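Peer 1: starting from these lines, generate the structure:
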Amino acid sequence: MPGPTARLLSLLSLLQTPRTWAGSELADRLDVTQRTVRRDVDRLRELGYPVESDLGTHGGYRLVAGTAMPPLLFEDDEAVAAAIGLRAIAVQGIPELEDAGVRALAKLSRSLPARLRHRVRVLGASTMTWRAPVAGHVDPDVLTALAAAAANRERVRMEYTRRDGTRGPRHVEPCKLVSTRTRWYLVAFDVDRQAWRTFRADRIHQPRPTGSAARHHLADPEIYTQLQESESALAATYRADVTLHLPLATARERLRDHLGDGELTADAGGTRWHSAEDTAEWLAIRLLLLDCHFTVHGPPVLREYLASIHERTAVRPNRSDR
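Peer 2: The predicted structure follows:
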């Protein structure tokens, strides 16, 4: 016969099935008396589980919705399904639930056995959602590791890709993961630089907890201040693909101070410009300041922004002119 704790967990697992259990049926399943079942049900109620009981021939026990969320028990397949769903929410799901989804995924991942974590990764890699891709896809395992480190106030070593494409090691103290609906960001204290930084999560690779306690922390108002100071870094950025109706030499001269790591090549219609990474707003300003005709091949957000400028600035005749 299992011990009291194991028996209590078995009873809870049975009650989580959406049905009413007769006391005699539970007693048979657990190999105990109905008196023991009643005592164990009382113990579950003391722990916060809302177990209802009905008397009579067709009565029994069932777990109902309560006012608080008690711990749940998952079978293997249920745990894998929950983790897959949380991963989807975290990286491409419902914006209003992304932050909560990452926190829940971090808690669930810590309790999953290695064999189940492997199943979750395999299934996650084998599925996708058919929708417009969001900028900067983030590995759910990266989000999970960062969220866990922030919750545990533990230092992390990781690789980070800078704006110029170079990649190097970072030693940080994660404080908070922030979702802007198009990207995830990590607010963390950079140990080597002794300063607070905001990192794009899609550029973070191989975060590894060190076991060392973090020494720096920001309250929510201070995090908002840090985000405001990093606002330019938080803005979504793109690389424009544009045909400029200019000779190559002229285009190079006009873009001399703004070319960055972009490139200019001769094109049948003039000059093809693959820009450096920047916001849609600044890319539009760059194009308008070139004082030439141009054709935008991408990204769509740049075309839409230029169209909105055209709509707002279009000259409309007065009624007296009609």
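Peer 1: for the rest of this, base every contact and every neighbour count on C-alpha atoms.
Peer 2: OK.
Peer 1: so how far is stretch 113-127 off the chain centroid?
Peer 2: Remark: stretch 113-127 is offset 18 Å from the chain centroid, using CA atoms, centre = their mean, to the nearest Å.
Peer 1: please provide the structure for the following sequence as well, for comparison with the first:
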Amino acid sequence: MTSDMTGRMLRLLSLLQTRREWSGADLADRLQVTVRTVRRDIDRLRDLGYPVDSARGHAGGYRLAAGTDLPPLLLDDDEAVAIAVALRTAAGGLTGIEETALRALAKLEQVLPRRLRAQVTALQQAVAGITWENRGPRADPTLLATLALACRDHETITFDYTTRTGTTAPRRVEPQHLVSSGSLWYLLAHDTGRDDWRIFRLDRITGLTPTGHRAPARALPGDDPAAFVAAQLAAAPTRHRAVATVSAPAEHVRAHTRHLATRIRPVDEATCLVDASDDSLTRITQTLAGLTADYTLDADPDVLHHLRAAAQRTLHATG
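Peer 2: I've put the predicted structure just below:
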């Protein structure tokens, strides 16, 4: 009996961490117990120090909230601060685990007391690291965590967004997914003002405000949000066009280049096309320099001029 109750309470705690709010009836259905048993288990969690808020009404509602202290049996203050800082750093661009770190960060910051949040922010701002590679703009970890919660809870948000042309306008969206691509993060959301799906670069978002309004989940455009975002980015207009025909199989080029997977198209078994088009002439030069096989180039005149000038400087530097 005791073992059953312990397992049920752990399952209850897990459910409370996966959604912002649960009705008593939904929890009872998930746990296959009565609503009365759920109320008793909630009281037991509170006795153990877990900050569970409840709403009045026939069905009732429960949510795991931030308390004055961390829930017991989890982390002490120093451990919580250390882990939160590490997760923020990882979520900001450590290749391979950004999304996992972001999910863990969202869970931790949901119950992190305010006094510890201030310590985490202060430590994050005070610690600096050496960047050996220019990876471009990175998203604010606090912004990432806030958007992760909004995606999870289907909460409508508002913010100001600056486009690639430099114009800024207010947006009201229903966030669905966060997608990372190299050092950049993108938000896939349904724009209520335009009644269509839109992709937003997180480093161009300012003034993010949760509205408290929850919208029903929408059917996503395609089965894979990351693939949808990648396809949209590949099709987006750029300032400078540069397409290389590479004398190597697509898989070879894909294995030896970074962040170009969706921009490499096979022509035949021995040749592929690499779309290096970009708003930045410098990034085009870096992309082409990273190719490990011979290629011919179809590019705009300004791209060719920039490449020739860069090649002349290199030749001059090497004598």
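Peer 1: which element follows the helix or strand harbouring Leu8 of structure 1 toward the C-terminus?
Peer 2: Using DSSP states H and E, Leu8 of structure 1 sits in helix 4-15. Using DSSP H and E, the next helix or strand after helix 4-15 of structure 1 towards the C-terminus is helix 23-30.
Peer 1: how big is the angle separating that following helix from helix 4-15?
Peer 2: Here helix 23-30 of structure 1 points in a direction 120 degrees away from that of helix 4-15 (axes from the mean of the first three to the mean of the last three CA atoms, to 10 degrees).
Peer 1: longest strand of structure 1?
Peer 2: strand 167-179 (DSSP state E).
Peer 1: which parts of the stretch 101-250 of structure 2 are strands?
Peer 2: Remark: strands assigned in the stretch 101-250 of structure 2 by DSSP state E, counting those that start in this stretch are 155-162, 168-181, 184-191, 196-201, 205-214, 242-246.
Peer 1: pick out the residue closest to the middle of structure 2.
Peer 2: Leu178 (3.7 Å; CA atoms, centre = their mean).
Peer 1: give me the nearest residue to that one, chain neighbours excluded.
Peer 2: Leu187 (4.8 Å; CA to CA, 6 or more residues apart in numbering).
Peer 1: how close does that neighbour get to Arg239 of structure 2?
Peer 2: Shown here: Leu187 of structure 2 relative to Arg239 of structure 2, a distance of 22 Å by CA to CA, to the nearest Å.
Peer 1: neighbour-wise, which of the two wins?
Peer 2: Here Leu187 of structure 2 and Arg239 are compared on neighbour count by other CA atoms under 10 Å; more neighbours surround Leu187, at 22 against 11.
Peer 1: okay, that one and Gly93 of structure 2: tell me how far apart.
Peer 2: From Leu187 of structure 2 over to Gly93 of structure 2 (counting by CA to CA), the distance is 15 Å.
Peer 1: re earlier: report the contact partners of the residue nearest to the centre of structure 2.
Peer 2: By CA atoms under 8 Å, 6 or more residues apart in numbering, the contact list for Leu178 of structure 2 reads 147-148, 151, 185-188.
Peer 1: for the stretch 201-322 of structure 1, what spans make up the helices?
Peer 2: In the stretch 201-322 of structure 1, the helices defined using DSSP state H, counting those that start in this stretch lie at 220-229, 231-234, 248-254, 280-289, 300-313.
Peer 1: which among the ones you listed is found nearest to Thr129 of structure 1?
Peer 2: Taking CA to CA, helix 300-313 is the member of the helices of the stretch 201-322 of structure 1 nearest to Thr129 of structure 1, at 20.2 Å.
Peer 1: pretty sure Val91 of structure 1 contacts Asp141?
Peer 2: No. Using CA atoms under 8 Å, Val91 of structure 1 is not in contact with Asp141, being 10.5 Å away.
Peer 1: who has more neighbours, those two?
Peer 2: Val91 (25 against 18).
Peer 1: between the helix or strand containing the more buried one and strand 184-190, how big is the angle?
Peer 2: Taking DSSP H and E as the definition, Val91 of structure 1 sits inside helix 76-92. Helix 76-92 of structure 1 runs at 90 degrees relative to strand 184-190, counting by the same axes, to 10 degrees.
Peer 1: list the helices and strands helix 76-92 of structure 1 packs on?
Peer 2: Packing contacts for helix 76-92 of structure 1, counted by 3 or more CA pairs under 8 Å, 6 or more residues apart in numbering; DSSP states H and E, involve helix 98-111, helix 114-125, helix 140-152.
Peer 1: out of those helices, deepest packed?
Peer 2: Mean neighbours per residue, mean count of other CA atoms under 10 Å, is largest over these for helix 140-152, with a mean of 22.
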